[in-house]
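>>> how would this look folded up:
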Amino acid sequence: MPDYEALKAELIFKAVKSSGPGGQHVNKTASKIILNFNLENSHALSEEEKSRISIKLASRITNSGEIILESGETRSQHKNKELVTIRFLQLIKKALKKEKPRKKTRPTKASKLKRLRSKKIKSEKKITRQKPPL
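Predicted coordinates:
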């Protein structure tokens, strides 16, 4: 498991003006936070962790190897910074979590019978829709 405090130290925050409703307040303050994290140059993660993250979060990583998240949910810059940091850490935890291998199971006798009954009912329904033979 990585050191989350060291990860937090590597984060780069940028405040920008937020879009959307909010009247004059939006026009004056930079409350939206953009979080940048350079995965390739991170010292807090091992090479194995970096490779696992790059595979799992391939759609979220830019060509330059950065993960970019943004938050403009609240009017407070500090609250947005907190929210985006929490979201980033959850994203990293989820990417590093090892999935359990699926165990193959056989269908139960009851499920087989249920499937066959439903097939029988469907076939009878379709037979009744046909024109009677002459």
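
>>> contacts and neighbour counts: CA atoms only from here.
OK.

>>> so where do the helices sit in this structure?
4-9, 24-28, 47-56, 77-96, 109-129 (DSSP state H).

>>> Run through who's touching stretch 34-54.
Residues outside stretch 34-54 that contact it (Cα atoms under 8 Å, 6 or more residues apart in numbering) are 2-4, 6-7, 10-16, 61, 65-71, 84-85, 92, 95-96.

>>> and this one, so I can compare the two:
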Amino acid sequence: MRVADGVEIPDSELSLSFVRSAGPGGQNVNKVATAAQLRFDLERSTALASGVKARLRALSGRRLTTEGAILIVARSHRTQEGNRRDAQKRLIELIRRALVAPKPRKPSSPPRAARERRLEGKRRVRSTKRLRAKPAWDE
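The predicted structure is shown next:
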């Protein structure tokens, strides 16, 4: 399964099974297993780099099983083929999002005007508190 330029996941690392689905399908819904379960073993995969795997683990959320596999369940279509395509499309989109490395944050200092506003506010509070204080007994 081709994900992006230079990234391809072999079919041997994917496992597809079909189970009975709730939802639309009429009487067929009780007879035919149309919901697709696509399982991708992230821990044993050799197609992805370790950094991509770490980002994918973070993005997967509750789709990540305790064994370290990503489980995507598609049941929005009435046919096995439609659900299979939907599950594959969702896995590809998830992996593509993990392929993009986040930009490192550049630390910045607050602008001079912001510093001045902050200090002016502090001065205002200071003068207000000075007015509240009892006068000194300097004679």
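
>>> Got a TM-score for the two of them?
The TM-score (TM-score structural alignment, normalised by the length of structure 1) is 0.67; 111 aligned residues with a Cα RMSD of 2.8 Å.

>>> ok so, going back, just the buried residues out of the contacts of stretch 34-54 of structure 1, in ChimeraX syntax.
This is the ChimeraX syntax for the buried subset of the contacts of stretch 34-54 of structure 1, where burial follows 16 or more other Cα atoms under 10 Å:
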select :7,10,13,15,61,66,67,68,69,70,71,84,85,92,95,96
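
>>> Tell me how far the residue mapped onto Ile92 of structure 2 from structure 1 lies from Ala110 of structure 1.
Mapped onto structure 1 by TM-score structural alignment, Ile92 of structure 2 lines up with Leu89. Noted for Leu89 of structure 1: a distance of 44 Å to Ala110 of structure 1, by Cα to Cα, to the nearest Å.

>>> cool, and Ile67 of structure 1?
Counting by Cα to Cα, the gap from Ile67 of structure 1 to Ala110 of structure 1 is 48 Å.

>>> Spatially central residue for structure 2, please.
When Cα atoms, centre = their mean is applied to structure 2, the residue found nearest the centroid is Leu59 (3.1 Å).

>>> got the contact list for the aligned residue in structure 2 for Ala15 of structure 1?
Under the alignment (TM-score structural alignment), Ala15 of structure 1 pairs with Phe18 of structure 2. Counting by Cα under 8 Å, 6+ apart, Phe18 of structure 2 touches Ala33, Thr34, Ala35, Ala36, Gln37, Gln80.

>>> residues near the fifth one, how many?
Other residues lying near Gln37 of structure 2 total 20 when counted by other Cα atoms under 10 Å.

>>> Show me what it aligns to in structure 1.
Match for Gln37 of structure 2 (TM-score structural alignment): Ile34.

>>> who's in contact with the closest residue to Ala35 of structure 2 other than its chain neighbours?
Nearest residue to Ala35 of structure 2 in three dimensions, chain neighbours excluded: Arg75, at 4.5 Å (Cα to Cα, 6 or more residues apart in numbering). By Cα under 8 Å, 6+ apart, the residues touching Arg75 of structure 2 are Ser21, Ala22, Gly23, Thr34, Ala35, Ala36, Asn83.

>>> So which of the residues you listed belong to strands?
Cross-referencing these against strands under DSSP state E gives Ala35, Ala36.

>>> Any idea how far apart the tips of stretch 57-70 of structure 1 sit?
16 Å.

>>> next one: it to chain centre, how far?
Chain-centre distance of stretch 57-70 of structure 1: 13 Å, with Cα atoms, centre = their mean, to the nearest Å.

>>> ok, now stretch 93-108 of structure 2?
Using Cα atoms, centre = their mean, the offset of stretch 93-108 of structure 2 from its chain centre is 11 Å.

>>> Touching that stretch from outside, list them.
Val3, Ala4, Val52, Lys53, Arg55, Leu56, Leu59, Ser60.

>>> Since that was my last question, I'll sign off now.
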